[in-house]
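Chemist: Compute the structure for the input listed below.
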Amino acid sequence: MTAHQNGTISAEVSDFLLNCFVRSPSWQLWLSLPLSLLLLLAMGANTTLLITIRLEASLHEPMYYLLSIISLLDLVVCLTVIPKVLAIFWFDLKSISFFACFLQMYIMNCFLSMESGTFMIMAYDRYVAICHPLRYPSIITDQFVAKAVIFILARNGLLTVPIPILSSQLHYCRGNVIENCICANMSVSRISCNDITINRLYQFACGWTLLGSDLILIFFSYTFILRAVLRLKAQGAVAKALSTCGSHFILILFFSTILLVFVLTLVAKKKVSPDVPVLLNVLHHVVPAALNPIVYGVRTQEIKQGIQRLLKKGW
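Modeler: Here you go, the predicted model:
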């Protein structure tokens, strides 16, 4: 970045500075330990789950393939965000290159929406399993999972590309300090000199198109599931049917609750510290990643048994 004689800063931005929790500096100290523990937990739990599903032949089924995709997405998102946040906390390494910033922005937007899409496919999987059990083997096949994954990759990969491109084309003449721990689209765009209406509108439209449509379809799937479950007459059938959906439903709650709280704090930003949305944004990239594999590991007998068998073999 170069400065002119009149004191203005030119648009030759080569890097940004991530200004983390400047209003609440003590947060960095007490956040660093739980964040590092959550990162280690996310890495260990997701890696264990992926290895178990890969090596256990009994887990080579569509539902577990979808769970593997969730674990992979969680690992990538976590590693894209949390190590940099910890580097800022521990070593004050606030600088991030222009390219790395927009790459991080793309991965966050793309992979989180891919996770939402995978949850939607998992909800359909549970809907077919409970509402059309006899047709399940012919509908939810390996080919179905492959096509669903290609659709999610194409849809989210292409629709989120304009987000970092629009931000990277802006004229950054107000400095290079981002008031955030991560390269969130609006936090970065806000320090430019341009009108960012298009950036805001595209982010909003993209969010509603991807996350909104997925959540609506998930809601409808569970509405049909609940209706079908309540019609079951056999003793214990309701509990058994609901238990097959329980883990998946908890994962969706982890994913959507923090997101919902984050949106609400942004709406009520005048009443809360500006650091609260930043904190929630960071937590949203690590809390679900750490808890998702544990929920499935604890609640799914097949995975639990698979992990136990692998531990006995010593991997």
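Chemist: Please count neighbours and contacts with C-alpha atoms only from this point.
Modeler: OK.
Chemist: burial measure for residue 272, as a count.
Modeler: As a burial measure, residue 272 scores 12 neighbours (other C-alpha atoms under 10 Å).
Chemist: Tell me the secondary structure of it, please.
Modeler: coil (DSSP: H, G, I helix; E, B strand; the rest coil).
Chemist: Chain neighbours aside, what residue packs nearest to it?
Modeler: Leaving aside its sequence neighbours, residue 272 sits nearest to residue 265 (C-alpha to C-alpha, 6 or more residues apart in numbering; 6.9 Å).
Chemist: what's the helix or strand for that neighbour?
Modeler: Using DSSP states H and E, the element containing residue 265 is helix 237-267.
Chemist: Buried residues in that helix, which are they?
Modeler: Neighbour-count burial for helix 237-267 flags 238, 241-242, 245-252, 254-256, 258-259, 262, 265-266 (criterion: 16 or more other C-alpha atoms under 10 Å).
Chemist: same deal with stretch 185-192?
Modeler: Buried residues in stretch 185-192, counted by 16+ other C-alpha under 10 Å: 185, 187, 188, 189, 190, 191, 192.
Chemist: ok, now how distant is the last one from residue 156?
Modeler: Using C-alpha to C-alpha, to the nearest Å, one obtains 26 Å as the distance from residue 192 to residue 156.
Chemist: swap in the third one?
Modeler: Spatial separation of residue 188 from residue 156 under the definition C-alpha to C-alpha is 21 Å.
Chemist: quick one, helices of this structure?
Modeler: Secondary structure of the chain, counting by DSSP state H: helices at 26-55, 62-91, 98-131, 136-139, 142-159, 162-168, 185-189, 197-207, 213-230, 237-267, 275-283, 287-299, 301-313.
Chemist: Let's see this one next, to set against the first:
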Amino acid sequence: MPPTNLSVATPDFFLMGFPGLEAYYAWLSVPFLVMYCVAVVGNIIILCVVKLEESLHTPMFSFLCVLALIDLGLCTSTIPKMLQMFWLQANVISFQACFVQMFVIHFLSSLESSTLAVMAYDRYVAIYNPLRYTTILTNAYIIKIVAVLFMRGFILIGVLPVLASRLPFCSSTVISHCFCDHMAVVKLACTDITLDSYYGLAIALFIIGTDLFFIIFTYLMIMRAVLKLASKTARLKAFNTCGSHLFVILYFYTTMLFSFITFRFGQSVPAHVHATFTVLYLLVPPMLNPVIYGVRTKEIREAIIKVVINLFH
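Modeler: As a prediction, the model looks like this:
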């Protein structure tokens, strides 16, 4: 009796990109390339400055470095492939690469959400317990927080591509997106996807829900403390700082939730609109975070000037 071949061929996927805008790809590539370069350069500058300047070796800037690393990974996991699509019409992505990209994007998105929540807690401690700030947020405590958040995202998000990669893809392998989003890939399966859909929904609600609730609660407490400040100048400075942080946070969650909801319930939303919003939540925050959390911070500005002066002497 001849041996039976049990291996199943895994298909390559075709990324549609921005349906209907193919004629404008050359023009679209320019702003995406510029934003990507700004994001990469900005986050690398933050990492280098914090590394070189010992006065910045504090909990606040440690979390900022974690955010910078996440942002570098988040935009690099999508934009280079998109630029290949714009310039070389390289829309095909292998089966394995698709699920690796899926994991990286969703894992880093969850980690960014968690890091924003921890940074809000950092500001809360700095305002409510300024004298005990460094004793509460010790290096060991920071490492534990980052490790817990890393493991939470790695385990919960890691199940998504594992489940999705086991689905049979019988006919269409055209992903109506510019990267391997979980639901965009799962919808191509020729079988029941209830488990994958519900698990993705549950994980998103758990991670985003808990982080967003914690951020809102923390900033309400911060605002309460700021209103008690005696100096009007100090209140305005605090509101200006918190307002900038909240703008980035609201943008990140608004665009993320828009993408999440429209994939499940917004069938009437044009594909190119959905794709644009999704990419912007992966690209704009990595570009804005170094400015909002870094350059607008006095210590970072002074450290950058100091490093530049040292380079020319």
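Chemist: Same list, the helices of the first structure, but as a markdown table with distance to residue 176 of the first structure please.
Modeler: Below are those laid out as a markdown table (distance: least, C-alpha to C-alpha, whole Å):
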| stretch | distance to residue 176 of the first structure |
| --- | --- |
| helix 26-55 | 21 |
| helix 62-91 | 16 |
| helix 98-131 | 10 |
| helix 136-139 | 52 |
| helix 142-159 | 27 |
| helix 162-168 | 13 |
| helix 185-189 | 9 |
| helix 197-207 | 18 |
| helix 213-230 | 35 |
| helix 237-267 | 23 |
| helix 275-283 | 18 |
| helix 287-299 | 29 |
| helix 301-313 | 47 |
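Chemist: Those: which one's closest to residue 14 of the first structure?
Modeler: helix 98-131 (5.4 Å; C-alpha to C-alpha).
Chemist: Report the aligned residue range of the second structure for the closest one.
Modeler: The aligned range for helix 98-131 of the first structure in the second structure is 95-128, by TM-score structural alignment.
Chemist: aligned partner of residue 187 of the first structure in the second structure?
Modeler: So, by TM-score structural alignment, residue 187 of the first structure is matched to residue 184.
Chemist: Please look at that match and residue 173 and confirm they touch.
Modeler: No. Between residue 184 of the second structure and residue 173 no contact is recorded; they are 10.2 Å apart, counting by C-alpha atoms under 8 Å.
Chemist: what sits against the nearest residue to residue 284 of the first structure once chain neighbours are set aside?
Modeler: Counting by C-alpha to C-alpha, 6+ apart, residue 258 is the residue found nearest to residue 284 of the first structure once chain neighbours are left out, at 6.0 Å. Listed by C-alpha atoms under 8 Å, 6 or more residues apart in numbering, the contact set of residue 258 of the first structure reads 280, 283, 284.
Chemist: again with residue 293 of the first structure
Modeler: Residue 293 of the first structure makes contact with 45, 46, 49, 71, according to C-alpha under 8 Å, 6+ apart.
Chemist: In those residues, which residue is surrounded by the most others?
Modeler: Neighbour counts for the contacts of residue 293 of the first structure (other C-alpha under 10 Å) peak at residue 46, which has 26 neighbours.
Chemist: Could you measure from the residue lying closest to residue 104 of the second structure once chain neighbours are set aside over to residue 225 of the second structure?
Modeler: Of all residues not flanking residue 104 of the second structure in the chain, residue 77 sits nearest, at 7.0 Å (C-alpha to C-alpha, 6+ apart). For residue 77 of the second structure, the distance to residue 225 of the second structure equals 39 Å [C-alpha to C-alpha].
Chemist: more crowded one of the two?
Modeler: Here residue 77 of the second structure and residue 225 are compared on neighbour count by other C-alpha under 10 Å; more neighbours surround residue 77, at 19 against 15.
Chemist: wouldn't that one be in contact with residue 100 here?
Modeler: No. The pair residue 77 of the second structure / residue 100 is not scored as a contact, 9.6 Å apart, by C-alpha under 8 Å.
Chemist: follow-up on the earlier one: so what corresponds to the residue nearest to residue 104 of the second structure in the first structure?
Modeler: Residue 77 of the second structure maps onto residue 80 in the first structure, by TM-score structural alignment.
Chemist: Could you report the distance from its match to residue 94 of the first structure?
Modeler: For residue 80 of the first structure, the distance to residue 94 of the first structure - C-alpha to C-alpha - is 15 Å.
Chemist: likewise residue 61 of the first structure?
Modeler: Residue 61 of the first structure is 44 Å from residue 94 of the first structure, by C-alpha to C-alpha.
Chemist: The two - which one has more neighbours?
Modeler: Between residue 61 of the first structure and residue 94, counted using other C-alpha under 10 Å, the more crowded position is residue 94 (19 against 14).
Chemist: quick one: contacts for that one?
Modeler: The neighbours of residue 94 of the first structure, taking C-alpha under 8 Å, 6+ apart as the test, are 16, 17, 18, 19, 87, 88.
Chemist: ditto for residue 102 of the first structure
Modeler: Contacts of residue 102 of the first structure by C-alpha under 8 Å, 6+ apart are 164, 165, 167, 168, 183.
Chemist: My guess is the first one contacts residue 106. True?
Modeler: This points to residue 164 of the first structure. Yes. Using C-alpha under 8 Å, residue 164 of the first structure makes contact with residue 106 at a distance of 5.8 Å.
Chemist: Fine by me, we can end here.
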